[in-house]
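In: Have a look; sequence and predicted model below, questions after that.
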Amino acid sequence: MTEPEPEPQPQPLRVPMTVVSADGTPLACERTGEGPPVVLVGGGLSHKGMFDRLTDALSGRFTVVTYDRRGRGGSGGGGGGEPGQYSIDRETEDLTAVVGALDGPVSVFANCTGGIITVRAATRGLPLARLALYEPPYGAPPNPPGYLDRLRRLVARGRRAEAVTLFWRESVRFDEDVIERLTAHRAWETFLDLAPTLVHDGVISERHAAIPRDALHRITAPVLVLGGSLSPRWIQDTCTTLARRIPEARYTRIRGEGHVFPQEAAAPLLRDFFLS
């Protein structure tokens, strides 16, 4: 005799919303749950739907707002394949617009390059109740010479699969077996759709990778820095530096995890932090 299948759980209602950034770019957002607002900011090759498991875990206590960074999903503001058309300052304006559209003190969780965007916004006056970061890639080893130009050319020629694997191989530095698994992943077509935005993250990693040591004291909100115990030493050192230089910050390593953000393992840590 087998056990009966569990009753399907109702999914939280996701309410679409649009926020317009300072330069007129529309940003596609989703709002889920009720409670204090928490905005989730993604990293490379991600869109708002990739935070579904974290959204579900937090939406019982918070109003969770996810959004497609510019050039992704339903948001405007592409142009990643052409030189001179991307600025990280437009992305800080985007985050500022999303936060400004919400009522009450707003907290933010940001992953990977989304963390660099969010730290930049926070040091420039974006008011936050609390800020959580997962491994913002400050201090990453330099990309190989010509990486960004090669990436731009591949995107401009429509060779998206090559652009994605170039990013994984030369920027993130995944092992070949990991790349092979990812190319067979069910999200592969989504990765291809997002390939032009790799230029955006390439600009961030090449031009904004230095830890803004002299500006971190301006972040007055409590900060939780999260990282994986299996991540490379340089990213662990970065997380340690951020936790030491931001006035009210602490660093927690998640055992057995690496640079890929572990939504289930991080969810209770984020829930407790945002409630504290």
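Out: Sure, I can see it.
In: CA only for contacts and neighbour counts going forward, please
Out: Noted.
In: Secondary structure element holding the closest residue to Gly71 other than its chain neighbours?
Out: Using Cα to Cα, 6 or more residues apart in numbering and skipping the chain neighbours, the partner closest in space to Gly71 is Gly78 (3.8 Å). Using DSSP states H and E, Gly78 maps to neither a helix nor a strand.
In: who touches Gly78 in this structure?
Out: By Cα atoms under 8 Å, 6 or more residues apart in numbering, the contact set of Gly78 is Arg70, Gly71, Arg72, Pro196, Thr197.
In: now it: how far from Asp94?
Out: Relative to Asp94, Gly78 is positioned 13 Å away (Cα to Cα, to the nearest Å).
In: Identify the contacts common to these two.
Out: With Cα under 8 Å, 6+ apart, Gly78 and Asp94 have common neighbours Arg70.
In: so where do the strands sit in the protein?
Out: For the chain, the strands defined by DSSP state E occupy 14-20, 26-32, 37-41, 63-67, 107-111, 131-134, 223-228, 249-254.
In: Quick one: the ones you listed as JSON lines, columns for distance to Phe167 and mean neighbour count too.
Out: Converted to JSON lines, those look like this (distance: least, Cα to Cα, whole Å; neighbours: other Cα atoms under 10 Å):
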{"stretch": "strand 14-20", "distance to Phe167": "30", "mean neighbour count": "15"}
{"stretch": "strand 26-32", "distance to Phe167": "25", "mean neighbour count": "22"}
{"stretch": "strand 37-41", "distance to Phe167": "20", "mean neighbour count": "25"}
{"stretch": "strand 63-67", "distance to Phe167": "23", "mean neighbour count": "26"}
{"stretch": "strand 107-111", "distance to Phe167": "17", "mean neighbour count": "23"}
{"stretch": "strand 131-134", "distance to Phe167": "19", "mean neighbour count": "26"}
{"stretch": "strand 223-228", "distance to Phe167": "21", "mean neighbour count": "24"}
{"stretch": "strand 249-254", "distance to Phe167": "25", "mean neighbour count": "18"}
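In: Which among those is found nearest to Val155?
Out: In terms of Cα to Cα, the element of the strands of the chain nearest to Val155 is strand 26-32, at 22.3 Å.
In: Can you name the residues in contact with the closest one?
Out: 12-21, 48, 55, 59, 63-70, 73-77, 94.
In: got it, and stretch 127-136?
Out: 105-116, 122, 221-227, 235-236, 238-239, 259, 261, 270, 274.
In: neighbour-wise, which of the contacts of Gly78 leads?
Out: Ranked by the number of neighbours (other Cα atoms under 10 Å), those place Pro196 first, at 28 neighbours.
In: looking at it, that residue is touching Val155, isn't it?
Out: Yes - between Pro196 and Val155 there is a contact at 5.7 Å, judged by Cα atoms under 8 Å.
In: Identify the residues contacting the residue positioned nearest the centre of the chain.
Out: By Cα atoms, centre = their mean, the chain has its centre lying nearest to Gly42, at 2.3 Å. By Cα under 8 Å, 6+ apart, the residues touching Gly42 are Lys48, Arg69, Ala110, Asn111, Cys112, Thr113, Gly114.
In: structure B:
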Amino acid sequence: MSSIAVNGAGIYHELRGTGPSVMFISGATGDAGHFERVADLLADEFTVLTYDRRGNSRSLPPRGWGTTSVAEQADDAAALLSELGLAPAAVYGNSYGATFALDLLLRHPGVVRSAVLHEPAMISVVDDPAAAQTSVRSAVQEGLARGGPPEAVDRFFRLVVGDATWDRLPTGLRDRMTSNGETLVGVELGTFESYRPDDSALAGITTPAHVLVSEDSPGFFHEAAAWLAGRTGFEVVQTPGSHAPQFDHPDELVRTIRPLLRMHT
């Protein structure tokens, strides 16, 4: 557990286990703890890297940082793998993290051995982007009105994973996640959803990858997965749980992805 300077930001990261390297990239609130249970289970076979994305939890942003992009987030991930000597690694990304992982495949293929893209938040590719974002926007706006950015995070995750799962998360993790409300609401939300590489770039990806969708996720995530698979040839795989199965079905998630991570080692 330590921090390293990456692209001008101090990136907190955790390493577990031994064996082929696997990086996990989290989505909203960007905390390494999203994958604590999953990382612990996989550490029997892999060197597992988790990290707090810039501006979230224990990763302090550069002074004056107030905007970001898919490219910046992917550059951070690529630089972290290189600095730690873990490239090429298998990369698993969830939601925003899956979008960043896709950008790694396009712009930093040398650091990626294979990838599992769980429900990339590429809302612009679905038939009705506005409808897909309505419930999230409503939850965030209600939270902001009632308690500011921390309450917006609370409402967001209660919508995504349900009250019971959210309330079961370790208190320290929930506190860090809610403390990231300023970054989520003020910097990230609405920034990454429009990401849409052109078809020729997607067709040119040669790194092995799978698209993962959760059985209980809203239909637009399945729609986006099918869109991406149709342009890349990636196989679509299903796993139990919600948009954040690392929280509500971590053991089942590990059973789903372990054989995918073993490929191409």
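Out: Arrived safely, thanks for sending. Model, not experiment: these values are computed from the prediction.
In: Superposed, what's their TM-score?
Out: Comparison of the two superposed chains (TM-score structural alignment, normalised by the length of the second structure) gives a TM-score of 0.79, and 246 aligned residues with a Cα RMSD of 3.3 Å.
In: Aligned to the residue nearest to the centre of the first structure, what sits in the second structure?
Out: Gly42 of the first structure maps onto Ser26 in the second structure when the alignment is built from TM-score structural alignment.
In: can you check Ser75 of the first structure too?
Out: Per TM-score structural alignment, Ser75 of the first structure is aligned with Ser59.
In: Likewise for Gly227 of the first structure?
Out: So Gly227 of the first structure corresponds to Val213, using TM-score structural alignment.
In: gap between its match and Ala225 of the second structure?
Out: 7 Å.
In: Touching both of those two, which residues are there?
Out: Common neighbours of Val213 of the second structure and Ala225 (Cα under 8 Å, 6+ apart) are Glu119, Val236.
In: Closest one of the contacts of Gly42 of the first structure to Ile246 of the first structure?
Out: Ala110 (15.8 Å).
In: Does the closest one touch Ser46 like I think?
Out: No - applying Cα under 8 Å as the test, Ala110 of the first structure and Ser46 come out as separate, 11.8 Å apart.
In: What is the longest helix belonging to the second structure packed up against?
Out: With secondary structure taken from DSSP state H, the second structure has its longest helix at helix 129-161. Counting contacts by 3 or more Cα pairs under 8 Å, 6 or more residues apart in numbering; DSSP states H and E, helix 129-161 of the second structure packs against helix 171-179, helix 181-183.
In: List the buried residues for that helix?
Out: Applying a neighbour-count criterion of 16 or more other Cα atoms under 10 Å, one finds 132, 136-137, 139-144, 148-158, 160-161 buried in helix 129-161 of the second structure.
In: picking that back up, how much space separates the residue nearest to Gly71 of the first structure from Tyr86 of the first structure?
Out: 8 Å.
In: cool, and Thr63 of the first structure?
Out: 30 Å.
In: so Leu198 of the first structure makes contact with Gly44?
Out: Yes - taking contacts as Cα under 8 Å, Leu198 of the first structure lies within contact range of Gly44: 6.5 Å.
In: quick one, which of these two is more surrounded?
Out: Leu198 (24 against 21).
In: looking at the alignment, what does that one pair up with in the second structure?
Out: By TM-score structural alignment, Leu198 of the first structure lines up with Leu184.
In: Tell me the residue in the second structure aligned with Ser21 of the first structure.
Out: Per TM-score structural alignment, Ser21 of the first structure is aligned with Val6.
In: ditto for Thr241 of the first structure
Out: Matched by TM-score structural alignment, Thr241 of the first structure corresponds to Trp227 in the second structure.
In: What spatial separation is found between that match and Arg168 of the second structure?
Out: 34 Å.
In: Of those two, which one has the most company?
Out: Just comparing Trp227 of the second structure and Arg168: by other Cα under 10 Å the higher neighbour count belongs to Trp227, 14 against 11.
In: residue in the first structure matching Ala89 of the second structure?
Out: By TM-score structural alignment, Ala89 of the second structure lines up with Val106.
In: among the strands of the first structure, which is nearest Val99 of the first structure?
Out: Between the strands of the first structure, strand 37-41 lies closest to Val99 of the first structure; by Cα to Cα that is 7.3 Å.
In: when you compare where the closest one runs with where strand 107-111 runs, what's the angle?
Out: Counting by axes from the mean of the first three to the mean of the last three Cα atoms, to 10 degrees, strand 37-41 of the first structure lies at 20 degrees to strand 107-111.
In: Tell me, how many residues neighbour Gly74 of the first structure?
Out: 16.
In: Could you do Pro61 of the second structure as well?
Out: Applying other Cα under 10 Å, I find that Pro61 of the second structure has 17 neighbouring residues.
In: Could you report the distance from the closest residue to it other than its chain neighbours to Val116 of the second structure?
Out: The shortest distance from Pro61 of the second structure to any non-neighbouring residue, by Cα to Cα, 6+ apart, is to Gly55 (4.6 Å). Per Cα to Cα, Gly55 of the second structure is found 24 Å from Val116 of the second structure.
In: how close does the residue lying closest to Gly17 of the second structure once chain neighbours are set aside get to Pro170 of the second structure?
Out: With sequence-adjacent residues excluded and distances taken as Cα to Cα, 6+ apart, Gly17 of the second structure is closest to Ala43, at 4.1 Å. Distance, Ala43 of the second structure to Pro170 of the second structure, using Cα to Cα: 20 Å.
In: okay, those two: which has more neighbours?
Out: The residue with more neighbours, out of Ala43 of the second structure and Pro170, is Ala43; 18 against 10, by other Cα under 10 Å.
In: corresponding residue for the more buried one in the first structure?
Out: Using TM-score structural alignment, Ala43 of the second structure lines up with Ser59 in the first structure.
In: Thought Pro36 was touching that match, still the case?
Out: No - contact criterion Cα under 8 Å: Ser59 of the first structure and Pro36 do not qualify, at 9.8 Å.
In: Find the nearest non-adjacent residue to the alignment partner in the second structure of Leu270 of the first structure, please.
Out: In the second structure, the residue matched to Leu270 of the first structure (TM-score structural alignment) is Ile257. Excluding the flanking residues, the one nearest Ile257 of the second structure by Cα to Cα, 6+ apart is Val116, at 7.8 Å.
In: so what corresponds to the one you found in the first structure?
Out: In the first structure, Val116 of the second structure lands on Ala132 (TM-score structural alignment).
In: Could you measure from that match over to Met17 of the first structure?
Out: 23 Å.
In: Do I have it right that Ser69 of the second structure meets Thr191?
Out: Yes - the criterion here is Cα under 8 Å, and Ser69 of the second structure meets it with Thr191 at 6.7 Å.
In: and the match of Ser21 of the first structure, how many residues sit next to it?
Out: For Val6 of the second structure, using other Cα under 10 Å, the count is 18.
In: isn't it right next to Leu81, touching?
Out: No - using Cα under 8 Å as the test, Val6 of the second structure is too far from Leu81 to be in contact (10.0 Å).
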